[in-house]
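Novice: Dropping a prediction and its sequence here:
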Amino acid sequence: MSFLTELEDMEENEKVVMRKVQKLGTSSMIITIPRSWARKHRISVGSLVSVYEDGDRLIISPNNEGSVLKATFSTQHNNVCKHAGRIILCSYISGLDSIILYSNRPFRNDVMEKVSEVVEKLPYTESGLLSEYEFVINFKEKPVNVVDTLLIYGRSLSSLLSKLAAHLDGAKLIKSELESNYEEMKFYSYKLLRLASKGHGQSLNEEHINRLLAAAVGLLILTNDSLYKFAIDLLNLSDFLDNEEKERIKFLLQLLEVSIVASTSSINPPSIKKEEEAYWKLKAILELENDLKDIIANTSGTFGYLLSTLINIARIINNVEETLLCYSIFSKYSD
C-alpha cells in the first residue's frame, strides 16, 4: 500500500477522524493526513513518516530521526574559537537540536571555558567530549508551550514594574534583586526565541504566524533591556523627585504593567478584544508626548527625563501589542 501526503483539515478538538480509502493507479490505495496533525509535527509534502502495523491498526508517526537539526563547527577557525559562546547561544535560540565542535588537536582551555559558561545557563542542555577531537552540545527538549512561556515572561516584566512602583512608595528595591529579575527575564527570552523558531505545541510553524510570534518575542526583549536601564535610573534618581512626581511615575508604571499583562495573556486563546484593551491602557502614556514640552517646563529635569524614557518604552510595548494583535487575527481567522 503506497502513501500520499495530502494535507486536509482535522475538525477542531477531534481525536478520531474518518478517512476514505482512495485508489491510486491500478493497485495502490491512499488515505490523507489531517492538516492540523501535519502542521503540529512539521510534516510537508516530501517528508518521511513511519508507518507500521499494530494488530488491526495501522499507525503513522513522524520520522523524528529525520527532523533533528545539527550543525558542526571547526575550531581551527579563529572566529569559531573567539565566538564559541555566541555560536552555542545562537544555535539554541535558532532551534538547532545539536552542534558539534571539532578540531585536529586537543581543544584549547579558553574555548572550553566559553562553551561551559554558556551551556550552564541554557535549560536542558547537555555537553561532553565524543573524542579527544570532538565536543558535542545537545539541546534537550522538555514539553513546553510557546504561549504559556510568553505569558510567564509578560508576568515577569509586570512584576518588575510593580516593584518599581513599590520602590517609589518606600519599599526599596536593591540592585542585586533587580539584576536577578533581569537575568530571569533574559532566560525566558532565550527560551521563547527557541520555542518560536521550532513552533512547539501550537502549530506555530506556519510561516506567517511563527514570524509574528518571533517578532513579538524580539520586541519584548527590547522592552526588557529598556526597562532594566530605566529601573537603574529610577533607583539612582528617585530621591530627586517630589511626592507628586513620584505618584505620577508610579501611575504610569501601573498602566504599563496592566497593558503588558493584558497583551501577553490574550494569545491563548487569541483575543483581539484584550489586545485592543491593552492598547487603550498604553495610549494614555503615548498621548503624553504631545504635551511633553509643557510638562518638562513645569516639572523637574529628573521627572522629564524619566517620563521621556517611559514614553520610549511605551512605544516598544505598543509595537509588541500591534504584533500580537496580528497574531490573534491570523490565529483566529486565517485558513
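Specialist: In hand now; what should we look at?
Novice: C-alpha from now on. contacts and neighbour counts both.
Specialist: Will do.
Novice: For the stretch 1-150 of the chain, just list every one of the helices.
Specialist: All helices of the stretch 1-150 of the chain, identified by DSSP state H, counting those that start in this stretch, fall at 35-40, 78-82, 84-93, 109-119, 146-168.
Novice: Which elements pack onto the last one?
Specialist: Same thing as helix 146-168. helix 175-198, helix 207-237, helix 243-264 (3 or more Cα pairs under 8 Å, 6 or more residues apart in numbering; DSSP states H and E).
Novice: winner for burial among those?
Specialist: When these are scored by mean count of other Cα atoms under 10 Å, the highest mean neighbour count falls to helix 243-264 (a mean of 20).
Novice: Residues contacting it from elsewhere in the structure, which ones?
Specialist: Around helix 243-264, the neighbours that count as contacts under Cα atoms under 8 Å, 6 or more residues apart in numbering are 150-151, 154-155, 157-159, 161-162, 164-165, 168, 238, 274-275, 277-279, 281-282, 285, 303, 307, 314, 317, 321, 324.
Novice: likewise stretch 162-177?
Specialist: Here stretch 162-177 makes contact (Cα under 8 Å, 6+ apart) with 231-232, 234-235, 238, 246-247, 249-251, 253-254, 257.
Novice: nearest to residue 186, of these?
Specialist: The closest of the contacts of stretch 162-177 to residue 186 turns out to be residue 231 (Cα to Cα; 15.4 Å).
Novice: Got another one to weigh against that:
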Amino acid sequence: MDTRKVQITGKSTYVVTLPKKWATRSKLEAGSHISIYYQEDGSLLLKPPGVKSSNKTKKIKFNKELEHIKRDLVGLYIISDHQTIEISGNDIPAAARREIKDLCHRLVGLEMVEGDEKKIVIKNFLDTEDFTIEKGLKRMSSLVYLMLDELASAFEENDKELCNHIISRDDDLDRMFLLVSKQHVERLNLKKPSKHDKQTLVESFYYRLAANDIERIGDHISKISLHFSYISLPQEVLAILVDLCRECQSLFMDSTEALRQSDSDIANNVMGREDIFNKMLISAAQLPTEESIELIIDSFSRIKDYASNIAESAIDLSQL
C-alpha cells in the first residue's frame, strides 16, 4: 500500500500525487482524464483512461462431461463479465447442443448464437442497468407467494394437474436467483451499481442470503407438488395440509416484509410463531393415511426454517 500526503493549493484545492509506477503503467500524461468513483465506505476508486468493461471471450474445451460444462457455464454467468463464451470440440453431439441451448434460456441475458459439431458460441446480452437486487428479491418473493397459493388450491380442489404448473414456476425462480447472485457479485467487484440501486454492500449481502433461502423454499414447494401428484389423500388430511400451506405463506410473506422494512418487530413475530407451527406439523404427521405424507411434512418444516432465516436477517439489518 502506498501513502500520500495531502497538499492544499489556493484556498480550497486539495492535491494528492499519484504513484509513479501506476501512472507509467497506465500510460498517463499531462492532460489525461482519470475517472473517480465514490465508494460507500468513503474510499475512492480511480480508473485511468482506456479502462473499459471487459469484452473478452472465454474459451472452453468440450473435453469433459456435459454436466460439468453446464456447471462451468452457470459459474461463468454469475462470476465473470465475459461477453462471449466459446465451446469448441471435435464432435459436439446435437443432444449436448440442445441441452446447452436450454440452459442459456434459463440464464437471463445469455443466448446461443451459433452451434455446430465444432463450436458453440454464446453471447451475453444482459443489461443490468435498470435491475436491482431489491427488485429481484421482490420478484422472487412474488413467485413463491404464488406457488404457495397454488399449492393450497391444489390441496383444496385435489387438483393434480395444478402441480405441474407449480413446478414450472420453480424454473422462473431459479432464473431470478442466479440474476440476483450475479448482481451481488458485481457489487462486490466494486463495479458501478445501477443508478437505481440504493443498497449498501451490507444490505446487498443480506438480500443475497435471503435470495438463497427463497430459492430453497421454491425447491421444497416443487418437491411437495411432485409428491402430491403421485398420491391420493382423504379430504380431512387435505384440509390440514391447506392450513399448513396457508400458515407457511403467512410466515414467508411476513419475513420478507420484515427484511424489506428492516423491521425487527415483524421478524420477531415470525420467529415467535414457530412453536405453534411445529405443533401443527406434529398433528399432521400423526394423521392416519394409507399414503405417506412424511416428505410433505418435512418440506413444510424446511420452509418454516428458511422463513425464520429471512427473519433473522431482517433483525440483523435493523441494527444498522
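Specialist: Noted; the coordinates are in hand. Just so it is clear, the model here is predicted, and its values are computed rather than measured.
Novice: quick one, which of the helices of the stretch 1-150 of structure 1 is nearest to residue 203 of structure 1?
Specialist: Among the helices of the stretch 1-150 of structure 1, if distance is taken as Cα to Cα, the winner is helix 35-40, at 4.5 Å.
Novice: Show me how far the closest one is from its chain's centre.
Specialist: 21 Å (Cα atoms, centre = their mean, to the nearest Å).
Novice: Tell me which other helices or strands that helix touches.
Specialist: With contacts defined as 3+ Cα pairs under 8 Å, 6+ apart, the packing partners of helix 35-40 of structure 1 are strand 7-8.
Novice: what's the spacing between the strand it packs on and its chain's center?
Specialist: 28 Å.
Novice: ok so, going back, dump the helices and strands packed on helix 146-168 of structure 1 into TSV; add distance to residue 34 of structure 1 as well.
Specialist: Formatted as TSV, these follow (distance: least, Cα to Cα, whole Å):
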stretch	distance to residue 34 of structure 1
helix 175-198	20
helix 207-237	18
helix 243-264	30
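Novice: which one of the ones you listed lies closest to residue 90 of structure 1?
Specialist: helix 175-198 (9.2 Å).
Novice: the strands in the stretch 1-150 of structure 1, which residues?
Specialist: For the stretch 1-150 of structure 1, the strands defined by DSSP state E, counting those that start in this stretch cover 7-8, 22-24, 28-30, 33-34, 49-54, 57-62, 70-74, 98-102, 125-131, 134-139.
Novice: okay, the second one sits on what stretch of structure 2?
Specialist: Which is strand 22-24 of structure 1. Using TM-score structural alignment, strand 22-24 of structure 1 lines up with residues 13-15 of structure 2.
Novice: Superpose on structure 1 and give me the mean offset of the matching stretch.
Specialist: Superposing on structure 1 and averaging over aligned pairs (mean Cα distance after the TM-score superposition for structure 1), stretch 13-15 of structure 2 comes out at 2.9 Å.
Novice: Residue nearest the middle of structure 2, spatially speaking?
Specialist: residue 177 (2.6 Å; Cα atoms, centre = their mean).
Novice: Counterpart of residue 247 of structure 2 over in structure 1?
Specialist: Checking TM-score structural alignment: residue 247 of structure 2 goes with residue 255.
Novice: what's the spacing between residue 234 of structure 2 and residue 293 of structure 2?
Specialist: 12 Å (Cα to Cα, to the nearest Å).
Novice: now do residue 270 of structure 2
Specialist: Applying Cα to Cα to residue 270 of structure 2 and residue 293 of structure 2 gives a distance of 25 Å.
Novice: How about residue 218 of structure 2?
Specialist: Distance, residue 218 of structure 2 to residue 293 of structure 2, by Cα to Cα: 19 Å.
Novice: same question, residue 37 of structure 2
Specialist: Distance from residue 37 of structure 2 to residue 293 of structure 2, by Cα to Cα: 56 Å.
Novice: the more surrounded of those two?
Specialist: Per other Cα atoms under 10 Å, whichever of residue 37 of structure 2 and residue 293 has more neighbours is residue 293, with 21 against 14.
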